[in-house]
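Enquirer: Coordinates only, no sequence provided:
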């Protein structure tokens, strides 16, 4: 978890926040309780809340977008810097422009067609899905599925970390499913510190694979496990 998420978690624990004028474009919006909506076509500074979701309507622009307990939903043609949440998913529409990275702990991340993420995409317990999207800083997860969808380009590779053993785990752990889709490219190593099921399309290109054996497939979708 990065410093931003840690600081937000501390704010939640303390019950403190610093409020700015939520009605002025280009200004920061900080809350403890309640959601935030960035209106279509408007420009904002940092958007942060502790208990609430954040919606960015079509064409909205913002700097850092952060919450602790809530999801982040963005429409088409949205531009941001870093985007992070602890308990919630992150979902962007088409042609997203993310100058930083995307990060969540308990929740999935999805970026639709034409997206660009300059840095990395990270989850702990959540799936990652990309469609025709470029990622500049790699993909990291622990327990999430990963789909590098058709036409996507990931620089920096893929890293699936070994889960930390905290106490006793009952039953069999779920095995993450990793899919590298048609015409997708992963520049850099694919490192798997735990068991995964890895499918790589015949038209895809990847770096060196460690810790898993790729299963090649043709067609639009990989086989069902």
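Expert: It's in. Quick caveat, the model's predicted, so the values are computed rather than measured.
Enquirer: CA only for contacts and neighbour counts going forward, please
Expert: Fine.
Enquirer: and residue 11, that one's in a helix?
Expert: Yes: judged by DSSP: H, G, I helix; E, B strand; the rest coil, residue 11 forms part of a helix.
Enquirer: Would you quantify the distance from it to residue 33?
Expert: Computed as C-alpha to C-alpha, to the nearest Å, the residue 11 to residue 33 distance reads 11 Å.
Enquirer: Those two: which is more packed in?
Expert: residue 11 (18 against 15; other C-alpha atoms under 10 Å).
Enquirer: I'd like to know how far the more buried one sits from residue 138.
Expert: Residue 11 is 29 Å from residue 138, by C-alpha to C-alpha.
Enquirer: and what of residue 67?
Expert: 23 Å.
Enquirer: Based on its surroundings, how many neighbours for residue 221?
Expert: Residue 221, neighbours per other C-alpha under 10 Å, totals 14.
Enquirer: So for it, what's the nearest residue that isn't a sequence neighbour?
Expert: With sequence-adjacent residues excluded and distances taken as C-alpha to C-alpha, 6 or more residues apart in numbering, residue 221 is closest to residue 181, at 7.7 Å.
Enquirer: which residues does residue 209 contact?
Expert: Residues near residue 209 by C-alpha atoms under 8 Å, 6 or more residues apart in numbering: 189, 190, 191.
Enquirer: try this one side by side with the last:
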């Protein structure tokens, strides 16, 4: 329960400076960041507002434009982030993560069963990962690396991945959803991937002629021209 502090009347003898300080102290509780923790239900962080952690088990989380949030996480639900939001991390287990342009994430962005898409101009200080789902980056600066098992990957035009890419081998008891095929990995125009690209499973790797990548293990890069990679 939130406690409301009622300010006492200020003495008339306070100087202007002391009065300003006293008024600021009285207003301090209004600046506190609110954390929200649920079991069932969705959460919305309102545009331009600041929050602490946002956590739910069964429900989606929406971050509106310009909101500032600490850690964001759900188990069964999607995470949607509007433009120019600032977060510490984004995570879900069963659900997708989609961030519009200008995301500023200090830490990791990841899901287990779901896709990840980060829009133009995003900046991520940690890693991006999923197990079953596609990953798409558009003009994103990723300080960490990308790790996945199943699903397509597009490092889109102008993106910079500093920590490499790794596809790990599926476990023996993994059961795919839908039609089984080799994942498509596309490194787009002007994109850059520092560090190694390691593939422990078969993939189709397409690298644009203007892209730069590190050493490749476990796959053969096919160069392409134009805006789109060849179809399989």
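Expert: The structure has been received and is ready for your questions. Worth saying up front: this structure is predicted, and the values here are computed from it rather than measured.
Enquirer: Got a TM-score for the pair?
Expert: The TM-score (TM-score structural alignment, normalised by the length of the first structure) is 0.87; 206 aligned residues with a C-alpha RMSD of 2.1 Å.
Enquirer: got any residues that touch both of residue 11 and residue 33 of the first structure?
Expert: Joint contacts of residue 11 of the first structure and residue 33 (C-alpha under 8 Å, 6+ apart) are residue 50.
Enquirer: Can you state the residues of the first structure onto which the lengthiest strand in the second structure aligns?
Expert: As assigned by DSSP state E, the longest strand anywhere in the second structure is strand 51-58. The aligned range for strand 51-58 of the second structure in the first structure is 44-51, by TM-score structural alignment.
Enquirer: Then stretch 163-173 of the second structure?
Expert: Stretch 163-173 of the second structure covers residues 156-166 of the first structure once aligned (TM-score structural alignment).
Enquirer: So what touches that stretch?
Expert: Under C-alpha under 8 Å, 6+ apart, the answer for stretch 156-166 of the first structure is 136-143, 186-194, 207.
Enquirer: ok, now stretch 218-225 of the first structure?
Expert: For stretch 218-225 of the first structure, contacts defined as C-alpha under 8 Å, 6+ apart pick out 179, 181, 182, 199, 201, 202, 217.
Enquirer: how many neighbours does the alignment partner in the second structure of the last one have?
Expert: When the two structures are superposed using TM-score structural alignment, residue 217 of the first structure falls opposite residue 224 in the second structure. Per other C-alpha under 10 Å, the neighbour tally for residue 224 of the second structure reads 18.
Enquirer: doesn't residue 189 make contact with residue 155 of the first structure?
Expert: No: taking C-alpha atoms under 8 Å as the definition, residue 155 of the first structure is not a contact partner of residue 189, at 9.5 Å.
Enquirer: okay, the two: which has more neighbours?
Expert: residue 155 (20 against 17).
Enquirer: Can you classify residue 186 of the first structure by secondary structure?
Expert: Applying three-state DSSP: residue 186 of the first structure is strand.
Enquirer: Would you mind finding the match for it in the second structure?
Expert: By TM-score structural alignment, residue 186 of the first structure lines up with residue 193.
Enquirer: tell me the secondary structure for residue 19 of the second structure?
Expert: Assigned with three-state DSSP, residue 19 of the second structure falls in the helix class.
Enquirer: Compare the contacts of stretch 218-225 of the first structure and tell me which is most surrounded.
Expert: That'd be residue 181 among the contacts of stretch 218-225 of the first structure, by other C-alpha under 10 Å, with 29 neighbours.
Enquirer: Tell me if I'm right that that one and residue 198 touch.
Expert: No: when contacts are counted by C-alpha under 8 Å, residue 181 of the first structure is not listed as touching residue 198 (10.9 Å).
Enquirer: For the counterpart of residue 91 of the second structure in the first structure, grab the count of nearby residues.
Expert: In the first structure, the residue paired with residue 91 of the second structure according to TM-score structural alignment is residue 84. In terms of burial, residue 84 of the first structure registers 28 neighbours under the definition other C-alpha under 10 Å.
Enquirer: What of residue 164 of the second structure?
Expert: Neighbour tally, residue 164 of the second structure, other C-alpha under 10 Å: 24.
Enquirer: Quick one: map residue 182 of the second structure onto the first structure.
Expert: Per TM-score structural alignment, residue 182 of the second structure is aligned with residue 175.
Enquirer: what's near enough to touch that match?
Expert: Contact partners of residue 175 of the first structure, counting by C-alpha under 8 Å, 6+ apart, are 143, 195, 196, 197.
Enquirer: Just give me the ones among those that are also contacts in the second structure.
Expert: Mapping the contacts of residue 175 of the first structure onto the second structure (both residues aligned by TM-score structural alignment, their matches' C-alpha atoms under 8 Å) leaves 195, 196, 197 still in contact.
Enquirer: picking that back up, list the residues that contact the residue nearest to residue 221 of the first structure.
Expert: By C-alpha under 8 Å, 6+ apart, the neighbours of residue 181 of the first structure are 147, 148, 149, 150, 151, 200, 201, 204, 220, 221.
Enquirer: Can you report how many residues lie near the fourth one?
Expert: What it means is residue 150 of the first structure. Residue 150 of the first structure: 22 neighbours (other C-alpha under 10 Å).
Enquirer: quick one: it and residue 164 of the first structure, what's the gap?
Expert: From residue 150 of the first structure to residue 164 of the first structure the distance is 32 Å (C-alpha to C-alpha).
Enquirer: do the third one as well
Expert: Relative to residue 164 of the first structure, residue 149 of the first structure is positioned 28 Å away (C-alpha to C-alpha).
Enquirer: So those two - more neighbours on which side?
Expert: A direct count of neighbours by other C-alpha under 10 Å for residue 149 of the first structure and residue 164 places residue 149 higher, at 24 against 7.
Enquirer: That one touches residue 135, doesn't it?
Expert: No: counting by C-alpha under 8 Å, residue 149 of the first structure sits too far from residue 135 to count as a contact (11.9 Å).
Enquirer: Identify the residue of the second structure aligned to residue 141 of the first structure.
Expert: Match for residue 141 of the first structure (TM-score structural alignment): residue 148.
Enquirer: Top of the kept ones among the contacts of residue 175 of the first structure by number of neighbours, please.
Expert: These, ranked by neighbours (other C-alpha under 10 Å): first place residue 196, 19 neighbours.
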